[in-house]
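S.K.: next one to model:
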Amino acid sequence: MDFSLKDIAELAAKPENIVIAIEVLGLVAFAASGAIAALKKDLDPIGCFIVGAVAGIGGGTVRDLILGRNVFWLHDKYLYSLNICFLTSLVFYIFGKRLARRENIVNWFDAVGLSLFAVQGYMIGIETSGSVEIAVLMGVLTGCGGGFLRDICLTRQPFIFRGEFYASAALAGLFVLWLTSMPILSGIVVFAIRACTIKWHWRFK
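M.R.: Alright, predicted model coming up:
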């Protein structure tokens, strides 16, 4: 079957396809953050895989349990979400040891994951509940949950407890999403705030 550019654009613009695209990119970003953080702690390959998977699927798992949805990665065809996390962790375990020495590298991958998953969580929350308040809560939970669980596994202080603009960055981006209904703009806002926090050490205190 032939598709025109218009057909492809319309297909890509469907909310369910946007959610899937965000999910895949977010899984890669968070799994990479987990794998690199594990490398910094000198974990073995199994530890690297586990931390990468926890970071990738953790926030979405908690979200789905709270909303009473089927846990997304348990119902993926071929378990693609879990496999993405494992493959990403494997790649970074093999090739990322030099990258792991760079300062703030975990923070940058985490910022990408946060910006993507906060938007995805909001979109799923609004579709499931119809409530903006619940959607915002699910967006923050989905965005922050994986990083929180990753840091707990590695006995690191979670970003959300460091006085940085983290959950607040997600809230700001989701406020933009509520006002504009523009997921891309929302994600950019979240990432921009986190980028400024990483680069210039923005804090509440």
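
S.K.: from here on, just use CA atoms for contacts and neighbour counts.
M.R.: Noted.

S.K.: got the buried residues for whichever strand or helix holds Phe30?
M.R.: Assigned by DSSP states H and E, Phe30 belongs to helix 15-40. Neighbour counts over helix 15-40 (16 or more other C-alpha atoms under 10 Å) mark 18-19, 22-40 as buried.

S.K.: and after that helix, which helix or strand comes next?
M.R.: Assigned by DSSP H and E, the successor of helix 15-40 is helix 45-67.

S.K.: what packs against the helix holding Phe30?
M.R.: With contacts defined as 3 or more C-alpha pairs under 8 Å, 6 or more residues apart in numbering; DSSP states H and E, helix 15-40 has these neighbours: helix 45-67, helix 80-95, helix 105-129, helix 132-153.

S.K.: this one as well, want them side by side:
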Amino acid sequence: MAWEVLSAIGTIAFAVSGAIIAMEEEYDIFGVYLLGIVTAFGGGAIRNLLIGVPISALWEQEVLFQLALFSMTLVFLFPNRLLVHWNRWGNFFDAIGLSAFAVQGALYAVDLGLPVYAVVVAAVLTGSGGGIVRDLLAGRKPLVLKAEIYAVWAAMAGILISFGLARSDFWLYALFIAITALRILSFTYKWRLPTRKILTR
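M.R.: You can find the predicted model right below:
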């Protein structure tokens, strides 16, 4: 049950995220739908390619595609006075998508019997892959590479699930809430990983 719920939550959150960014960049309606679909399903596609799952598995998710299309249509029809608050809520949607897809991606890899490092990679790519593709297509520096702690939370989900510490539905939902909360805290309080800048003359 958790698998289906988290897939739906992640798909809606990232489809909305992609659609909003497309409208910020003044894309036409085709661009809005394209960027929303890429954001919602890009991470899963990248994950499937790396762990050997046929890419055609994406086209079997008819209900998720319908959810994504409905969500994007709803956002596209929203009054502008509501959309101006995206800067306040955008990171919230992104945090939900990251968390839901990280947990879902880790579960997918565990069910295939993959080793720990593969589970972590699957969690990170599923959670952040769609956002990376979205940002690149929108001409932006990927959020995962420049902003507050982001993909680390997805990796944490992968580690916990790979060691069997969150396998029941209750603990999976608890992990989803915890990762979402940590991501929100990290951008609220500007938590960052150490960086090193090379100075040039």
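
S.K.: got a TM-score for the pair?
M.R.: TM-score of the superposed chains, computed with TM-score structural alignment, normalised by the length of structure 2, equals 0.85; 187 aligned residues with a C-alpha RMSD of 1.7 Å.

S.K.: follow-up on the earlier one: CSV for the helices and strands packed on helix 15-40 of structure 1, including distance to Cys196 of structure 1 and mean neighbour count?
M.R.: Formatted as CSV, those follow (distance: least, C-alpha to C-alpha, whole Å; neighbours: other C-alpha atoms under 10 Å):
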stretch, distance to Cys196 of structure 1, mean neighbour count
helix 45-67, 23, 23
helix 80-95, 25, 20
helix 105-129, 11, 25
helix 132-153, 18, 24
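
S.K.: those helices: which one's closest to Ser186 of structure 1?
M.R.: helix 105-129 (7.0 Å; C-alpha to C-alpha).

S.K.: and for that closest one, what span of structure 2 is it aligned with?
M.R.: Using TM-score structural alignment, helix 105-129 of structure 1 lines up with residues 89-113 of structure 2.

S.K.: circling back: export the helices and strands packed on helix 15-40 of structure 1 as JSON lines, with columns for distance to Arg203 of structure 1.
M.R.: Shown next, in JSON lines, are these (distance: least, C-alpha to C-alpha, whole Å):
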{"stretch": "helix 45-67", "distance to Arg203 of structure 1": "24"}
{"stretch": "helix 80-95", "distance to Arg203 of structure 1": "30"}
{"stretch": "helix 105-129", "distance to Arg203 of structure 1": "15"}
{"stretch": "helix 132-153", "distance to Arg203 of structure 1": "17"}
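
S.K.: flag every buried residue along stretch 179-188 of structure 2.
M.R.: Buried, per 16+ other C-alpha under 10 Å, within stretch 179-188 of structure 2: 179-180, 182-184, 186-187.

S.K.: mean deviation, that stretch versus structure 1?
M.R.: In this overlay with structure 1, the average offset of stretch 179-188 of structure 2 from its partner residues is 1.3 Å by mean C-alpha distance after the TM-score superposition for structure 1.

S.K.: which part of structure 1 lines up with that stretch?
M.R.: Going by TM-score structural alignment: stretch 179-188 of structure 2 matches residues 190-199.

S.K.: what does stretch 26-36 of structure 2 give?
M.R.: Going by TM-score structural alignment: stretch 26-36 of structure 2 matches residues 42-52.

S.K.: what's the offset of the matching stretch from the middle of its chain?
M.R.: Offset of stretch 42-52 of structure 1 from its chain centre (C-alpha atoms, centre = their mean, to the nearest Å): 19 Å.

S.K.: just stretch 164-174 of structure 1 next, same as before
M.R.: On C-alpha atoms, centre = their mean, the centre of stretch 164-174 of structure 1 falls 13 Å from that of its chain.

S.K.: which other residues reach it?
M.R.: The contact list for stretch 164-174 of structure 1, computed with C-alpha atoms under 8 Å, 6 or more residues apart in numbering, reads 114-115, 118-119, 122, 136, 139-140, 143-144, 159-160, 185-191, 193-194, 197, 201-204.

S.K.: repeat that for 6 Å
M.R.: Stretch 164-174 of structure 1 is contacted from outside by 140, 160, 186, 189-190, 193, 203, using C-alpha atoms under 6 Å, 6 or more residues apart in numbering.

S.K.: from these, which is closest to Gly47 of structure 1?
M.R.: Ile160 (22.9 Å).

S.K.: aligned counterpart of the closest one in structure 2, please.
M.R.: Aligned partner of Ile160 of structure 1 by TM-score structural alignment: Val144.

S.K.: and what of Ser81 of structure 1?
M.R.: Using TM-score structural alignment, Ser81 of structure 1 pairs with Leu64 in structure 2.

S.K.: one more: Met138 of structure 1?
M.R.: Match for Met138 of structure 1 (TM-score structural alignment): Ala122.
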